[in-house]
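In: I'd like to go over a predicted model; first the sequence, then the structure.
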Amino acid sequence: MNKFVLLFVLSFSCSLLSCKKDEVATGEGTFTAQTLLNVSYGTDKQQIIDIYLPKDRSIKNTKVIIFLHGGAWSDGDKLEYTLFLNYFSDHGFAVVNMNYRLAKDATDKFPTQMEDIRNVISFILSKTSEYNISSKIGLSGHSAGAHLALLYSYAYNQDKRVKAVAALAAPTDLTDVGIVKTTGTFTVEYFLGKTYQSAPDLWKDASPFWRVDAGSIPTILFHGEADSSVPIVQSEKLNTKLESFGVPHQLVNYPNANHIWLGADLSDTQVKEANWFNLYLN
C-alpha cells in the first residue's frame, strides 16, 4: 500500500481541475455544476476537501459521496482520485473528495482519521441548504481510505448519518497475518502507534471485520484477485461476515486486477458503486 501515483492518472487530474468552471445558480431553482477546491473543514493544513456539485441538484434528491484516498494511512492525496470521482458528479452525485490527517506525526495516529471523517460529515450537513444537496451520505474509499470508510461506517456511525459504504481494495482485518505479511507489520504499527504485542485489542478494534454486526450499513466491496498489496481474502472474509449478519452486501472481484485497476474494470466499479448508492442512500 505505497503511494498510488498511477491511480486514475494524477497528472491529468490537476489540469482537469484547473479547467473546470465554478458556476452558480441560474434561473428559478436551476443549478449548474460547481467545483469548490481546498475548502477547510478544520484548522490543520491537511484538513481540506474538494467539493463537486452536480448540475440540476436539489436538497431532496442530490445524494452525497464522501471519498477517502489511499496511501497506507501515511501518504497519498485527494488529487490522485479526481478523474475517478468525476464520474459520480457527472451522474448526479455531490462528491466530497477529502484529505485527512496522515499518520506521519505522533499526534495523528488512529483514531485521528475517524475525527476527520466525522468533521467532514458535520461540515457537509451544515451546508446542505447553501449547496442545495441532500443529507443522504455514503462513504467510499480506496485501500487505506477504504479501510477508514468501512471502520467509520461500522464503529463510529452511531447517528447513522452514513447510509451505505463502498470499499475498493480494503484492508479489513489488521490482525490477520496475511495483511501484515503483504503490507508489513511496520505499516500498521505506524498507523496505530502501537505494536500488536503491546495492544492486540487496539489492532482488533481498528479492524472493520471485527466491528460488523446486524446493524451495519449496506456494503459493496471491490477487489482485484491478483492484489499483491492487500490480499483479496480481506474482502472475502468481510463479505462472509456481512452475510452471516444479514447485512445487505456485495463483493465484486476482478480476476486480472492488482491493487489498482483501470479500463473496463474501473468503469465497472464506477457503475456498480453509483447503482449501490442510488439504491441505499434513501
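Out: Yep, that arrived.
In: CA atoms for contacts and neighbours, from now on please.
Out: Fine.
In: can you give me the helices in the stretch 151-282 of the chain?
Out: For the stretch 151-282 of the chain, helices defined by DSSP state H, counting those that start in this stretch occupy the ranges 177-183, 185-192, 200-205, 233-244, 263-280.
In: present those helices as CSV; the columns should include mean neighbour count and distance to residue 94.
Out: As requested, these are arranged in CSV below (neighbours: other CA atoms under 10 Å; distance: least, CA to CA, whole Å):
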stretch, mean neighbour count, distance to residue 94
helix 177-183, 16, 33
helix 185-192, 18, 30
helix 200-205, 16, 31
helix 233-244, 18, 27
helix 263-280, 16, 12
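In: tell me which of those helices lies nearest to residue 118.
Out: When those are compared for distance to residue 118 using CA to CA, the nearest one is helix 200-205, at 17.7 Å.
In: who touches the closest one?
Out: Contact with helix 200-205 is made by 173-175, 192, 196, 210-211, as judged by CA atoms under 8 Å, 6 or more residues apart in numbering.
In: hmm, try it at 6 Å
Out: Around helix 200-205, nothing counts as a contact under CA atoms under 6 Å, 6 or more residues apart in numbering.
In: then stretch 34-47?
Out: Taking CA under 6 Å, 6+ apart as the criterion, the residues outside stretch 34-47 that touch it are 22-23, 48-53, 99-101.
In: show me the one of the helices of the stretch 151-282 of the chain that comes nearest residue 150.
Out: helix 233-244 (10.2 Å).
In: try it against this one:
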Amino acid sequence: MTAGQVLKGIEFFHPGGATPLLLDLYLPAGSDAGCDTGADAGESGFPAVIHFHGGGWRMGERSSLGPTVDGFGLSPIEQLVEAGFVVASADYRLTDAATFPAQLLDAKAAVRWLRAHAADYGVDPGRIYAWGDSAGGHLASLVGLTARAATDGATDDDVAAVAAWYPPTDLNRMGEQARPDAVARADDPGSREALLIGAQPADAPDKAKAASPLTYVHPDAPPFLLVHGTADRFVPVAQSASLTEALESAGAAVELLLIEDADHMWQLPDGTQAAARQATAATIDFFRRQAQKH
C-alpha cells in the first residue's frame, strides 16, 4: 500500500451490555497520490467506503475478506485506498453476543459515526458507500435498503451505493436454493441463518423475512453491485439473482456480475486468483463510477 495512514481500533459504538465496537480507518495520502480514477477529494472531501466482514455472522474480523481472499494477497481494501477512497472496516456484534437486528444496528452506527466525523478525516458525507462480503454483504445490502428506517430511532445512516459479494438476501428461500453439493444450508439445524435470527427460518418465517434484504427493496434504493460465483456452495447464487430481479422490477439501478465456476470466497477449481481479481476490479470500478457522479 503506497497511500496514507491506517488508524486501527477506533471505537465507534458501545451497545448496551456489550463490548465496544471498533473500526479500522484507512486514509489515502491525498488528492495528489497518483491515482487516475477520478475518485479524489474534490471540494467536499474524499469518497468513503464502509466495509463489513463475512463469517456467517458468527465469526470473522474487521479488515478481513475471509481466509481465502486474504491469502491471495490482493488486499482489496488497500486497492480501494490507492484508488482515492477512505475505507472504514467495522465490527458488528456476532451471534454469540446478540441476534438480529443487533448486527444491522451496529452497521448503521458505523455509517453514522463516519458521517459525523467526515470533516475530521476529509470525507465527503454525500459520498459514503457500503461494501461487504457474505454476511457482510447481507449487512451492506440492508444498510442500503433501510436507510432512515426507524429500526433504532436514529437517522442519517444512508449510503450512496452498495457493493455486495455473495450476500444472503432471502433467508426464507436459501435452503431450497442450495446446490446439491452445498457445504451449508440455511435450513440445517443450527445453521448460521438460524443463529442470526434465533430460530430455524422455517419455524420463524417472519423473523427470516425481517432479516432479508429482499424485503426492503424500493424504487429509491441506492445503486447496487452484486457479485456472486455460479458455484457457490455456501450462499446460493440465486440469492443475488433474486435481489437483482427485485431491484430491477422496482426501477432501482443494479448491476449483477456472475463469475463462472467460482465458489464462496472466490475459490476456483484451478486454485487461481482470477475470480478474486475480477471481483475486486469490478468493485473498485463500480465505486469509482459512483464517486464520479457527484
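Out: Everything's here; your move. All values derive from a computational prediction rather than experimental measurement.
In: hmm, back to that, in JSON lines: the helices of the stretch 151-282 of the first structure, plus distance to residue 61 of the first structure.
Out: As requested, those are arranged in JSON lines below (distance: least, CA to CA, whole Å):
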{"stretch": "helix 177-183", "distance to residue 61 of the first structure": "39"}
{"stretch": "helix 185-192", "distance to residue 61 of the first structure": "37"}
{"stretch": "helix 200-205", "distance to residue 61 of the first structure": "35"}
{"stretch": "helix 233-244", "distance to residue 61 of the first structure": "28"}
{"stretch": "helix 263-280", "distance to residue 61 of the first structure": "10"}
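In: corresponding residue for residue 176 of the second structure in the first structure?
Out: In the first structure, the residue matched to residue 176 of the second structure (TM-score structural alignment) is residue 178.
In: against residue 193 of the first structure, how distant is its match?
Out: Distance from residue 178 of the first structure to residue 193 of the first structure, counting by CA to CA, to the nearest Å: 20 Å.
In: what is the most widely separated pair among the contacts of stretch 34-47 of the first structure?
Out: Taking CA to CA as the measure, the contacts of stretch 34-47 of the first structure reach their widest spread between 23 and 101, a distance of 29.6 Å.
In: who has more neighbours out of those two?
Out: residue 101 (23 against 14; other CA atoms under 10 Å).
In: helix, strand or coil for that one?
Out: coil (DSSP: H, G, I helix; E, B strand; the rest coil).
In: counterpart of it in the second structure?
Out: Structural alignment (TM-score structural alignment) places residue 101 of the first structure against residue 93 in the second structure.
In: and for its match, nearest residue in space, chain neighbours not counted?
Out: residue 103 (5.6 Å; CA to CA, 6 or more residues apart in numbering).
In: residue in the first structure matching that neighbour?
Out: Residue pairing (TM-score structural alignment): residue 103 of the second structure is matched to residue 113 of the first structure.
In: what about its match, how many residues nearby?
Out: For residue 113 of the first structure, using other CA under 10 Å, the count is 21.
In: if I pick the equivalent of residue 136 of the second structure over in the first structure, what's in contact with it?
Out: Under the alignment defined by TM-score structural alignment, residue 136 of the second structure corresponds to residue 145 in the first structure. Listed by CA under 6 Å, 6+ apart, the contact set of residue 145 of the first structure reads 68-70.
In: what about those, which one has the most neighbours?
Out: Each of these was scored by neighbours using other CA under 10 Å; the highest score is residue 70's, at 30 neighbours.
In: residue in the second structure matching it?
Out: Aligned against the second structure - with TM-score structural alignment as the criterion - residue 70 of the first structure pairs with residue 54.
In: next up, the contacts around its match.
Out: Under the criterion of CA under 6 Å, 6+ apart, the contact list for residue 54 of the second structure reads 133-136.
In: returning to what we had before: of all the helices of the stretch 151-282 of the first structure, which one comes closest to residue 251 of the first structure?
Out: Across the helices of the stretch 151-282 of the first structure, the minimum distance to residue 251 of the first structure, taken as CA to CA, is reached by helix 233-244, at 6.5 Å.
In: what's the local residue count around residue 38 of the first structure?
Out: Under the neighbour criterion other CA under 10 Å, residue 38 of the first structure is assigned a count of 16.
In: now do the SS call for residue 131 of the second structure.
Out: strand.
In: that older thread, element containing the match of residue 103 of the second structure?
Out: Take DSSP states H and E as the rule and residue 113 of the first structure turns out to sit in helix 112-125.
In: tilt between that helix and helix 185-192?
Out: Helix 112-125 of the first structure and helix 185-192 are oriented at 50 degrees to each other (axes from the mean of the first three to the mean of the last three CA atoms, to 10 degrees).
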